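predicted structure and sequence below. I'll ask about it afterward.
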Amino acid sequence: MTGDTPAALNPDHHADVSGGWLRPAVFGAMDGLVTNIALIAGVGGGGVSARSIVLTGVAGLVAGAISMGLGEYTSVRTQNEQVAAEVAKERRELERFPEAEAHELVQTWTARGLPRELAEEVAAVLQRNPEEALRVHAREELGVDPDERPSPWTAAVSSFVCFSVGALVPLVTYLLGFEQLWLALGVGGVGLFVAGALVARFTNRSWWGSGLRQLLLGAAAAGATYVIGSLIGVNAA
């Protein structure tokens, strides 16, 4: 084959969009970065010691990673259970009212421009294959593929690990013995930009635009908590 072979002939020419790892991984990493950058900015703005900043950051990392992992597992499992319930309902409808369900498919396809005769022929063929009919009805009516559901464990682990890594980034300078708040926030900002740039690999966005967007969002969060921390620290004094 030549380099001009159509991509459609390659079964792996599309990225895996149903595995359930990318969204929680990105969400976890960004949330870990922004959460701990904002926490460090807030307590640092309040004038606490470097030891207290490290304690706050580590507590935020552990609590946030556990919360993210449990939240992702529960949400993905709940979504899968809802999909399973709806697919079971569709299976019962196909068993009880096959003609009505076939007519529903015909109406859907003809509304999209398919010739009615062809739509009726395809629907009739599907009636002879109940499992394939169920998959087609699930895609057309529910917008899901019953055979491709995200794994709750994959989502949970991806979120837990990526949150932990993201939350660790702004703590690195303190753990290495540097006690300057601006240095920790600077490292956190670099982490946000790099994370945003890496995400662009999966979305075909410009790497610098994606990185800059994440940097600005994180900077806004850090700025808000720094101001609040400064006000509370002054008042407490």
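Noted; the coordinates are in hand. Numbering: from 1, shown residues only.

switch to C-alpha atoms for all contacts and neighbour counts from now on
OK.

measure Leu118 to Gln107 for me?
Plainly put, Leu118 is 12 Å away from Gln107 if you go by C-alpha to C-alpha, to the nearest Å.

which residue ranges form the helices in this structure?
Across the chain, reading from the start of the chain, the helices by DSSP state H fall at 22-45, 50-96, 98-111, 116-127, 130-137, 152-168, 172-175, 181-203, 207-236.

elements contacting the first one?
Using 3 or more C-alpha pairs under 8 Å, 6 or more residues apart in numbering; DSSP states H and E as the contact test, the elements touching helix 22-45 are helix 50-96, helix 152-168, helix 181-203, helix 207-236.

stretch 158-177: which residues count as buried?
The neighbour-count criterion (16 or more other C-alpha atoms under 10 Å) identifies 158-174 as the buried residues of stretch 158-177.

then this one, side by side with the first:
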Amino acid sequence: MTAPAAAEPTAADRRRWARYLVEERAEGTVYQRLAARRDGEEREILLSLAEAERRHEQHWLDLLGNEPARLPRAGLRSRMLGWMAGRFGSIFVLALAQSAEARSPYDTEAWASPAMRADEKVHYEVVRGLAARGRRRLSGSFRAAVFGANDGLVSNLALVLGIGATGVSSAFVLFSGIAGLLAGALSMGAGEFVSVRSQRELLASTEANDDAAASAADLDIDENELALVYRARGMDEAESLSRARKIVTAARAGVQHTSTGPVGTHHGTDHEIVGSDWTAAISSFLLFASGAIVPVLPWIFGLQGATAVIVALVLVGIALLSTGAMVGILSGGPPLRRAMRQLAIGFGAAAITYVLGLVFGVGAL
């Protein structure tokens, strides 16, 4: 350990060491709980991080001399991370841990060792790497979820505000909101169904079959003709000819050939990546509907006029801020900035339709 030369620790130093001690313990607990919910390489990495946090903990214990009779509580962020890690073990925990590791206090702490400062920088990169793995696994589904819910929120808020600004009755606004919800959700679901079904059909049309190999015994140009099939599928000339020769020889000898699948064929994998058309359609329908129902809630519960509009804005604002903050957490960026960006975009679109509604409403009078 290193310490300032000829310096005696003050009471403030010891209080600060105690805070570092509980924070290191809390961080170690986070990594241990995350490791318990994983296996393989990720588990080993997380356990190594927990062990490093124990070394840092011991550093502060050595400076304190022994376990203090009273220790402060860990910070709210650390306690929240520990709670989430024990129950979810999700990418959100790693993303938050990444943000926590980025703000190490040891860079300006004279009583921290150079090894500890280096450890914290390494920990940040390690956690960022683990979080990146989770982001890659989550990126497609999370993008679809954010897009679907936000589309429902913004489009239906814009619709009900624009319709409401024309001066029509609350019942008409409610009907418009429900119609917008159903129309948008059905459109999203149908679009996803057609998109996924078309992609699956496209993949199916490119899948290889064994028709050519089954006719190998009757070929009159020996294996060269069959080799063209494999060359067309991406094999090089030598490998294509070798495989064709084996198939023709086996066929002419009367041996039943079992194909292992030509190069470039990923039957199960491609379809697994594309997913189910019905699952995609239903998910898109529900995601859009979950967002689109929020702006309509005030009218569903009987509110009218300016009161309904204000409540709708508050509810949608909370939802937009929440999705924006989640995007910020997952991307490793500042959650508040992402949340405010989401809010500005959503309210901006709604404001335009509201103004148009006022113009058309005045023009109709």
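Right, received. Where do you want to start? Bear in mind the structure is a predicted one, so any value in this text is a computation, not a measurement.

dump the residue contacts of the spatially most central residue of the second structure.
With distances taken as C-alpha atoms, centre = their mean, the residue of the second structure nearest its centroid is Leu138 (3.6 Å). Residues in contact with Leu138 of the second structure (C-alpha atoms under 8 Å, 6 or more residues apart in numbering): none are found.

from Phe92 of the second structure, how far off is it?
For Leu138 of the second structure relative to Phe92 of the second structure (C-alpha to C-alpha), the value is 11 Å.

repeat for Trp83 of the second structure
Counting by C-alpha to C-alpha, the gap from Trp83 of the second structure to Phe92 of the second structure is 12 Å.

tabulate the helices and strands packed on helix 22-45 of the first structure (JSON lines), appending distance to Gly28 of the first structure.
Listed next are these as JSON lines, based on distance: least, C-alpha to C-alpha, whole Å:
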{"stretch": "helix 50-96", "distance to Gly28 of the first structure": "7"}
{"stretch": "helix 152-168", "distance to Gly28 of the first structure": "4"}
{"stretch": "helix 181-203", "distance to Gly28 of the first structure": "11"}
{"stretch": "helix 207-236", "distance to Gly28 of the first structure": "13"}
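
what's the most buried one of those helices?
When neighbours are counted by mean count of other C-alpha atoms under 10 Å, the highest per-stretch mean among these falls to helix 152-168, a mean of 25.

so which bit of the second structure is it matched to?
Here helix 152-168 of the first structure aligns to the second structure at residues 277-293, judged by TM-score structural alignment.

how close does that stretch sit to the first structure?
Once fitted to the first structure, stretch 277-293 of the second structure is off its aligned match by 1.1 Å on average (mean C-alpha distance after the TM-score superposition for the first structure).

so how far is that stretch from its chain's centroid?
In terms of C-alpha atoms, centre = their mean, to the nearest Å, the gap separating the centre of stretch 277-293 of the second structure from the centre of its chain is 17 Å.

run through who's touching it.
144-145, 148-157, 177-178, 180-182, 184-197.

returning to that earlier point: so which of the helices of the first structure gets nearest Met1 of the first structure?
Across the helices of the first structure, Met1 of the first structure has its closest neighbour in helix 181-203 (26.8 Å, C-alpha to C-alpha).

I'd like the distance between Gly69 of the first structure and Pro170 of the first structure.
Noted for Gly69 of the first structure: a distance of 21 Å to Pro170 of the first structure, by C-alpha to C-alpha.

revised request: answer the last question for Ser49 of the first structure.
In this view, Ser49 of the first structure and Pro170 of the first structure are 16 Å apart by C-alpha to C-alpha.

try His137 of the first structure
Between His137 of the first structure and Pro170 of the first structure the distance is 48 Å, computed by C-alpha to C-alpha.

tell me which of the helices of the first structure lies nearest to Thr2 of the first structure.
Closest approach to Thr2 of the first structure among the helices of the first structure (C-alpha to C-alpha): helix 181-203, 25.6 Å.

and that closest one, what does it pack onto?
The contact analysis (3+ C-alpha pairs under 8 Å, 6+ apart) places helix 181-203 of the first structure against helix 22-45, helix 172-175, helix 207-236.
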